[in-house]
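1. Return a 3D structure for these sequence lines:
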Amino acid sequence: MQWAPVLMIQDTSNQLSLFKSESASESVSAPVASYGWMGSSAQFLAISLSDWLDQLSRRYHDLYNQRPTTTQIQAWQDCGERLQQQLTLLRPLRPDSSAWTLIFEYELPHEGGRRPDLVLLAAGQILVLEFKQKTHPSQADLDQVAAYARDLAEYHRASHHRPVVPILVPTRRTGESQPYKEGQGVQVLAVSELAAWLSQLEQASDLDPTTWVQSDYAPLPSVMQAARRIFQQEPLPEIKRARSAGIPELLEYLYRLVEQAQANHERHLVLITGVPGAGKTLVGLQFVYQHPVQHDQQRPAVFLSGNGPLITVLQYALKSKAFVQPVRNFYLHHEVRRQTAPTEHLIVFDEAQRAWDAERMAEKYGIDRAAAGAVLRIAERVPDWCVVVGLMGEGQEIHVGEEEGLEQWNQGLSQASAIWQVHCAPGQTEFFPAVPPDRLYAHKRFNLTTSLRSHLASHVQTWVAHLLAGELGQAAILMPKLRQAGFAAYLTHDLAVAKAYCRERYRHQPQKRYGLLASSRARNLAAYGIPNDYYATSRLNMGAWYIDPPDSPLSCCALERAVTEFGCQGLELDFPIIGWGDDLRWDETAWSSSVRQKNVRNPLRLRINSYRVLLTRGRDGLIVFVPPEAKMKNTYETLHAAGLEVLSTLI
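-> Model prediction:
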């Protein structure tokens, strides 16, 4: 299946009219436009403020089946009054401004109600304005409007290759303002400055408002959203980032491989690696549920995972336990108890880097080989043909028994009784001396190097790698690129400030998810309000934590319960608050850890990988909280030196 675009449904009957006809026939056949009010500057100046507010309120009710709050109406009134004053002043300075288009409360489709206050199509440019009834905007305000502009530039087709400018207007500010910090690109203007600033806009090529408002908007969904769509046989959106990352081509290759294996009675092992957030799990889910197998079986494919939290969250989101299965049950049913042949010809093993070594498999299940070899031995019992896909994250081995990595797949192939053809990334061929060259296929398509989780922040993974390698200078050089891409990354000693930032930034965005993350081995975080101990985390309802709405006490957005590296691997948040504890500290020249774990050859490696997991969960950004303790001083200063900006409430 192709990654087909999900089309926006818009009111195309009369885009510049203030409201569509209320006739019965039109109310049935015409779709509701996803904005509150749209018209030219001349039309906006001609309408009375009361009529404009009435029409905004009616449209809001049409879209959300509820009346706007008194606070919302007051904010609209404040914005409308001031805009009409400034556009009146602008007219003699810029006569062409009468034809500029104002789109109030434009809802970003598929984004759970996210909507900037105003999109102004002016002089061929796209201006995204947020009005805040404040004297001084907060950092959350700045990042909110920057994110609107970023997402329009990246995911809105008619905005591609166009200037998209975020503008923040604190309506209580007076006097001249200064542009926000260079690099983030947010223009902060007092209301009194709007007319003069707009009059200086340089004319770009014409932009048709009807075309713009009807254009496709297709962000990549989160893992949970994508699972729902796949499960319901809905198309996933296509974004240029996913296509440039090679995901559609990889899926097409897998589909062709399945057809080949079925026709020629072959067995194939495909190992797909990638940076955190590159879409490995999405590839696996889509492959399993939209494959080309012609078979009379009810379930010719299975998605297995050793990641218990991922399974729990997906099953909670889908209200079904048949969608994904624990790999533990697969071992027990087909190897430990019955040694039967699976009915599935397609087996996807998610988080394959977490596969246990032989010692751990013997301890837990009494199986005499490593997990990779066990999966291959079970797959060999499948009649005629089989395709096994292993999805492997880079540098995310965090459990006891997970330190062997790719080597155990080579060992499993050396123990295999069937002939396997192996597909992997070019840099991995050296790990497979047991496979004859004529059965080893290497291609870059099997290594997903682009992060889709963090939107435009293509340098996030590299920044994390530099930080954890102690390469602080290289990390600091990359951070401005992250900010330019709209990825906000902060540092604080005050957990209350971090919580306030998230609540303020996502106040009117109920689909957004933010929450507390922490290393399981940190011992000093619980005293500061991050309960990461075993008792607290084992009692947490993982499904509710990720899925429930912000007003639920079980939701991550309540900011009361924390998830550790074991609970967030393979999952994501829009904005995590990461507690950096005393289990990984900077000792002047390198990272060190006093943690000791039984049966672990390199405890420091597991601690570093744990923080790699924690630091790569965010889609919009992250905040690192470091306890204000003397022993954490060097760590705090190191994170600051690596480019994290100290979070403040006001600019």
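2. alpha carbons only for contacts and neighbour counts from here, please
-> Will do.
3. so where does Asp141 fall, helix or strand?
-> Following DSSP states H and E, one finds Asp141 within helix 139-155.
4. do the same with Ala195
-> Going by DSSP H and E, Ala195 is part of helix 194-199.
5. Over to Pro166?
-> Per DSSP H and E: strand 164-170 holds Pro166.
6. In terms of secondary structure, what does that strand contact?
-> strand 125-132, helix 139-155, strand 187-188 (3 or more C-alpha pairs under 8 Å, 6 or more residues apart in numbering; DSSP states H and E).
7. run the last query once more with 10 Å
-> strand 118-122, strand 125-132, helix 139-155, strand 187-188 (3 or more C-alpha pairs under 10 Å, 6 or more residues apart in numbering; DSSP states H and E).
8. and Asp296, which of these is closest to it?
-> Each of the helices and strands packed on strand 164-170 was scored for nearness to Asp296 using C-alpha to C-alpha, and the closest is helix 139-155 (39.5 Å).
9. I have a second one here; can you model it like the first so I can compare?
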Amino acid sequence: MSTDRAYYSSSIEGFLSASPDSVLGEVTRSSGFAIELTQRDAWLRQIAVLREHLTLWSGQGHLFFEFVVPRMGRRIDVLVIIKHAVFVIEFKVGESKFNRSALDQVWDYALDLKNFHEPSHTITIAPVLIATEAHDVLSTVAESHHNDGVLFPIKASPASLRKCIETVLSVGEGPIIDPLLWVSGRYKPTPTIVEAASALYDQHSVADLSRSDAGAKNLLVTSVAVDQLIERAKTERRKAICFVTGVPGAGKTLVGLDVATKHMDAKSELHSVYLSGNGPLVKILCEALARDEVARKKTEGVRLRVGETRKAVQAFIQNVHHFRDAYLADQRAPIDHVVIFDEAQRAWTLEQTTQFMARKKGRANFNRSEPDFLISCMDRHMDWAVVVCLVGGGQEINTGEAGISEWIDAIQRHYPDWDLHISPHLADSEYAAVDALDALKTRPSVHFNEDLHLAVSMRSFRAEHVSSFVKHLLDREKTLARAALDSIRQRYPIVVTRDLPKAKQWLKSQARGSERYGIVVSSQAERLKPHAINVRSPMDPVHWFLDNKDDVRSSYYLEDVATEFHVQGLELDWACVVWDADLRSGTTGWHHRQFVGNKWQNINKAERQTYLKNAYRVLLTRARQGMVIVVPTGDLEDPTREPSFYDPIFEYLRGVGLAVL
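-> Alright, predicted model coming up:
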């Protein structure tokens, strides 16, 4: 029989007693699409192998064909439950070799179950890759050093499958798994932003992508709250601005993409566009969605060109500066009634915008900040409009970024008829909007809504409080930092070292399957060149984030490095943060430096000191599963890299409790 999770589901006994044609028929009917002969023959080969080698466990387990992995949008060829173990089996029909990408694929499936499927947290999971033309192959059966019950991928030939199962069952032990309870268990995914965007673009709901715990409920509640205020503005013919706040990695971008992908129809009055000033994020999302759509359609027999698909994606995900320039030239109202501005705190100040307009656009008389101008574009609508501002705290990292107060000031000065829907947490210190909020006390139509705050980080499914640790670390609150570290260290390893090669090896040893890892550094880290790290060397964030292990431009090669500007809003599984002498530890706090010419200079402006500190906040909160921090030893013969610049940083990090690698 089929289930919602698989094309075919049966006890092993039932599978063995059924004819191969009846099993194939059930799998084919459940697929819902026309089956090519190559796929039919592949399924028949798999059925034959399993019928031959599962006889020993008739009455002792269960089998699923084409078992769905929700977060990844893929299906496991065969999943078999026998006694206390789950076997994730991927077949490569007609092949005799075991390539790395195939091994990573089956490992990814096993890890996804282990990390996000609740009943799989405490059981043995064996990823098995079978090359049907291989002979007498059975690789070593062993658990990885993470000791979480996921075995290293097992390479097997068809003839060795029985021996593989016997060996796995002898390695681990545990209670007998109830297949029906197991398959009905809660699946609580924590997708990357790229995975989430792809799923939303494929018309999944935000609920499908969320964990079923308090954090996920908060995400769903926030998405619903935004939907409701949009519907209210449309029904009552009002104009409104909404501020959604959240801790780093809580899912603000996910909420914005959820709104935008619900209303991609350009003919709909609710047509929405997602805008971001984060150029790398926009490029990466557009390219990822285009590639994914082409691959998805290919499985359905439809051929698409990436270029054509990319244009469709760009209709609802755009760079905010492109949107601004379009409506600078076109004085009509935008086609969109709803505009979502991600990282709204990074919009430009009046000074930055006017200078840019005079220098680049030849508009010497332009006198609006970027928030003011963007709101004015939506104000051109005669009936209704909604601006959704997604706001991160402590995320301003570049000169000329206005923070959120400029949005509120613009609304106060020029748009008296607009409604405001505000997260109460906008008053928290990291949003730097307290004075602006005070001015709203006498304004009508200001609504504070707790549902507009995302309190729980979803970036790290291993430890939700990494952002708290990083905040205390950077705020020099050593006692609080130690306490936060103690709460996360069991599930989220953070280590520090003076040795970059050792750190690279640590990354590679920690990552399993296609888990992404890479090196991130501050854009001010100018004296890492002796370590082959040049922050001025051009890198392509699309290749760095999206390409696989065999591409030298990818993060996996650990050659190109990303700065805070490349990685803000994105994430890695494992990160190496190399800490230069731009942010130094002193007895009274941080010392802020920039490298100019051939020497370090003090950064004296408080604003620029904040940008540098926030740069490290971004770098230290990129990893989903763990990170290594490298503090170079320096060089006594190089006055720009004196050990005295680096040693106090290392001692401070060790002093808050980080383990030394």
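10. TM between them?
-> In this superposition the chains share a TM-score of 0.73, using TM-score structural alignment, normalised by the length of structure 1; 553 aligned residues with a C-alpha RMSD of 4.6 Å.
11. returning to what we had before: I'd like the helices and strands packed on strand 164-170 of structure 1 as a markdown table, with distance to Leu517 of structure 1 and mean neighbour count appended.
-> Listed next are those as a markdown table, based on distance: least, C-alpha to C-alpha, whole Å; neighbours: other C-alpha atoms under 10 Å:
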| stretch | distance to Leu517 of structure 1 | mean neighbour count |
| --- | --- | --- |
| strand 118-122 | 34 | 23 |
| strand 125-132 | 30 | 22 |
| helix 139-155 | 20 | 22 |
| strand 187-188 | 32 | 22 |
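12. Make TSV from these and add distance to Ile239 of structure 1 to it.
-> Shown next, in TSV, are those (distance: least, C-alpha to C-alpha, whole Å):
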stretch	distance to Ile239 of structure 1
strand 118-122	22
strand 125-132	20
helix 139-155	6
strand 187-188	27
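13. Which residue of structure 1 lies farthest from its centroid?
-> Pro92 (45.1 Å; C-alpha atoms, centre = their mean).
14. contacting residues around that one?
-> For Pro92 of structure 1, the contact set (C-alpha atoms under 10 Å, 6 or more residues apart in numbering) comprises 98, 199.
15. Can you give the distance from the helix or strand harbouring Leu44 of structure 2 to the centre of its chain?
-> Secondary structure from DSSP H and E places Leu44 of structure 2 in helix 37-53. Centroid separation between helix 37-53 of structure 2 and its chain, computed with C-alpha atoms, centre = their mean, to the nearest Å, is 36 Å.
16. Map Ala260 of structure 2 onto structure 1.
-> Aligned counterpart of Ala260 of structure 2 in structure 1: Val288 (TM-score structural alignment).
17. how close does that match sit to Phe231 of structure 1?
-> Computed as C-alpha to C-alpha, to the nearest Å, the Val288 of structure 1 to Phe231 of structure 1 distance reads 10 Å.
18. residues bridging contact with those two, i.e. touching both?
-> Common neighbours of Val288 of structure 1 and Phe231 (C-alpha under 10 Å, 6+ apart) are Phe323.
19. Tell me, how many residues neighbour the corresponding residue of structure 2 for Glu234 of structure 1?
-> Alignment note (TM-score structural alignment): Glu234 of structure 1 maps to His204 of structure 2. His204 of structure 2 is flanked by 16 other residues according to other C-alpha atoms under 10 Å.
20. how near is His204 of structure 2 to Tyr187 of structure 2?
-> In terms of C-alpha to C-alpha, His204 of structure 2 sits 15 Å off from Tyr187 of structure 2.
21. just His145 of structure 2 next, same as before
-> 25 Å.
22. Neighbour count for those two, which is higher?
-> Tyr187 (23 against 12).
23. Would you confirm that Gln412 of structure 2 contacts Ser445?
-> No - applying C-alpha atoms under 10 Å as the test, Gln412 of structure 2 and Ser445 come out as separate, 11.9 Å apart.
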